[in-house]
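J.: model this:
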Amino acid sequence: MSQYHKVISTMRILTVEDEPSISNFIRDGLEEEGFAVDVADNGKKGLQLALDNLEEYDVILLDWMLPGMSGIEICRNIRLENKVVPIIFLTAKDTVDDVVFGLESGANDYIRKPFSFEELLARIRVLMRKNETQSTIFSAGDIVLNIEKHTVTKKENQIELTQKEFSLLEYFLRNKGKVCRRTRIIEEVWDIHFDYDNSVIDVYINSLRKKLDEVGKPSLITTVRGVGYKIDTDE
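T.: Here you go, the predicted structure:
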């Protein structure tokens, strides 16, 4: 695992920015929002981090002008390996031609410096939602969840879940391999954004385990003590 991966979170973002004041501003703000943030201060390091962890990053933030390799070059190299991960350019270049050039290089969005953190956060969340909608089937082991059909099967046998159980399982599967913090689960699955007794999560976790797990075998949903829950990636 990269030395830059410092915190556990449901969502992971790579920031490639050579100006410390800007990268610190982005990292501190995103970590407060519950994201894990990796930072690279030059182009070559940024590309290496990106290629080493492409399946883990939910969004990549790229400065245009970087030492070692430009953001444009990084973006093009990433797109050769991954067509899905959202990429946002952060740059002082602001002509129409610059915007078009950046987007045609493979970026999904473009934010002109200086920018507010609220704008950046909103753009990130929009792209993550768009990226999530591209997948409608999620799986772990013998469990398959189909969003379009609203079904959950185990070894092709359908399992009946309540609406909230289905939403909770979907959230875990969308974040397979990542730790899902209890506070984020309440926000994302229950849409509650204030101090709330999240012990209700335990009730639904126990119910899901009874319906999904096999006697004598490890649970599909693992408890990460003091943090939350996760579904491990398939071996």
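J.: for the rest of this, base every contact and every neighbour count on C-alpha atoms.
T.: Will do.
J.: what's next to the top helix by length along the chain, contact-wise?
T.: Looking across the chain with DSSP state H, the single longest helix is helix 117-132. Here helix 117-132 makes contact (C-alpha atoms under 8 Å, 6 or more residues apart in numbering) with 26, 29, 30, 58, 59, 84, 85, 86, 108, 109, 111, 174.
J.: can you rerun that using 7 Å?
T.: With contacts defined as C-alpha atoms under 7 Å, 6 or more residues apart in numbering, helix 117-132 is touched by 58, 86.
J.: what is the neighbour count of residue 107?
T.: By other C-alpha atoms under 10 Å, the residues close to residue 107 number 24.
J.: go on, residue 104?
T.: Residue 104: 12 neighbours (other C-alpha under 10 Å).
J.: what's near enough to touch residue 49?
T.: Applying C-alpha under 7 Å, 6+ apart to residue 49 gives no contacts.
J.: any idea how far it lies from residue 232?
T.: Distance of residue 49 to residue 232, computed by C-alpha to C-alpha, to the nearest Å: 22 Å.
J.: and for comparison, fold this next one:
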Amino acid sequence: MRLLIVEDSPALGHDLRVALVRDGHAVDLAVDGAQALAFAAAYAYDVLVLDLMLPKVDGWAVLQRVKQGEGSPGVLVLSARDQVADRVEALNLGADDYLVKPFAYDELLARILAVSRRGASLAPLLRAGALEVDPRARLARIDGKVLALTPKEYALLEALLGQRGTVLARGALFERLYDARSDASDKVIEVLVSTLRAKLARAGMPELIETRRGFGYVIPA
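T.: I've put the predicted structure just below:
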């Protein structure tokens, strides 16, 4: 999952990014509202974790902007503003959830996953033959047996199966799986495809992912 944290506290923003990356997510960090809008315009995020009291452009304005139009990301407001009126206004502006600081990290992570599942619920199960991918549980199964995938391998499989029949370029997959500060090159996608193919082969599906030379990867429809 690709996340954007919008938080002007350097310590909190850093700690959240480290924890979420450790849990397998691609995470960008914006320290003000203007930077948040620039990130949101450049990348497709699953969820924004948004503070409200921000320099340059406040969180209310960021919320309104990112929720305009179709295909907008989920937004979890994370704020020290604890009045009912603030929560009501944020929800009315399109926020999907609201968590008051201070907070427990486990609760924050659970709420992020819940917000992301609301989008996934439109197509809860992805299938290709004996393979079933459940975006809500973030699990892949073949003939009912769960595949032991790393978070990046799972994200790659979900991306390919979610756009089955469409060839996805290496760069597009890299952008989905890795944040803007990553030191890796998009060649890491080749390694992930290789390890994912090996696990699929051991589970009985050795030819699921095809390579289209010069174009990218695809799971045929």
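J.: how close are the two chains, by TM-score?
T.: Laid over one another, the chains give 0.65 as their TM-score (TM-score structural alignment, normalised by the length of structure 2), with 174 aligned residues with a C-alpha RMSD of 3.4 Å.
J.: read off where the longest helix of structure 1 ends up in structure 2.
T.: Aligned using TM-score structural alignment, helix 117-132 of structure 1 spans residues 105-120 in structure 2.
J.: so how far does that stretch sit from its counterpart in structure 1?
T.: Superposing on structure 1 places stretch 105-120 of structure 2 at an average distance of 1.1 Å from its equivalents, by mean C-alpha distance after the TM-score superposition for structure 1.
J.: quick one, helices of structure 2?
T.: For structure 2, applying DSSP H gives helices covering 10-22, 33-42, 59-66, 84-92, 105-120, 151-162, 170-177, 188-202.
J.: which stretch among these comes nearest residue 145 of structure 2?
T.: helix 188-202 (11.6 Å; C-alpha to C-alpha).
J.: how many residues are close by residue 73 of structure 2?
T.: Residue 73 of structure 2: 22 neighbours (other C-alpha under 10 Å).
J.: and the residue nearest to residue 139 of structure 2 when sequence neighbours are not counted, what does it touch?
T.: Once flanking residues are discounted, residue 139 of structure 2 sits nearest to residue 133: 5.9 Å by C-alpha to C-alpha, 6 or more residues apart in numbering. Applying C-alpha under 7 Å, 6+ apart, one finds that residue 133 of structure 2 lies in contact with 125, 126, 127, 139, 140, 141, 158.
J.: so can I have a markdown table of the residues you listed showing neighbour count and distance to residue 54 of structure 2?
T.: Output for the contacts of residue 133 of structure 2, formatted as a markdown table (neighbours: other C-alpha atoms under 10 Å; distance: C-alpha to C-alpha, whole Å):
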| residue | neighbour count | distance to residue 54 of structure 2 |
| --- | --- | --- |
| 125 | 15 | 38 |
| 126 | 16 | 39 |
| 127 | 15 | 42 |
| 139 | 17 | 36 |
| 140 | 22 | 39 |
| 141 | 17 | 43 |
| 158 | 20 | 34 |
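J.: strands - which of these land there?
T.: Assigned to strands by DSSP state E, the following of those qualify: 126, 127, 139, 140, 141.
J.: quick one on the thing from earlier: could the helices of structure 2 go into JSON lines alongside distance to residue 214 of structure 2?
T.: Converted to JSON lines, the helices of structure 2 look like this (distance: least, C-alpha to C-alpha, whole Å):
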{"stretch": "helix 10-22", "distance to residue 214 of structure 2": "30"}
{"stretch": "helix 33-42", "distance to residue 214 of structure 2": "24"}
{"stretch": "helix 59-66", "distance to residue 214 of structure 2": "34"}
{"stretch": "helix 84-92", "distance to residue 214 of structure 2": "45"}
{"stretch": "helix 105-120", "distance to residue 214 of structure 2": "31"}
{"stretch": "helix 151-162", "distance to residue 214 of structure 2": "17"}
{"stretch": "helix 170-177", "distance to residue 214 of structure 2": "10"}
{"stretch": "helix 188-202", "distance to residue 214 of structure 2": "13"}
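J.: residue 192 of structure 2 maps to what in structure 1?
T.: In structure 1, residue 192 of structure 2 lands on no residue (TM-score structural alignment).
J.: relative to residue 37 of structure 2, how far out is residue 192 of structure 2?
T.: From residue 192 of structure 2 to residue 37 of structure 2 the distance is 30 Å (C-alpha to C-alpha).
J.: apart from its neighbours in sequence, what residue is nearest residue 140 of structure 2?
T.: That would be residue 133: by C-alpha to C-alpha, 6+ apart, it lies 4.3 Å from residue 140 of structure 2.
J.: mind checking how far the one you found is from residue 46 of structure 2?
T.: As judged by C-alpha to C-alpha, residue 133 of structure 2 and residue 46 of structure 2 stand 18 Å apart.
J.: what of residue 23 of structure 2?
T.: The value you get for residue 23 of structure 2 to residue 46 of structure 2, if C-alpha to C-alpha is used, is 15 Å.
J.: tell me which of the two has more neighbours.
T.: residue 46 (22 against 11).
J.: my guess is that one contacts residue 3, does it?
T.: Yes: if you go by C-alpha atoms under 7 Å, residue 46 of structure 2 and residue 3 touch, sitting 6.0 Å apart.
J.: before we move on, back to that, which parts of the match of helix 117-132 of structure 1 are buried?
T.: Residues 108, 111, 112, 113, 114, 115, 116, 117, 119 are the ones in stretch 105-120 of structure 2 that count as buried (16 or more other C-alpha atoms under 10 Å).
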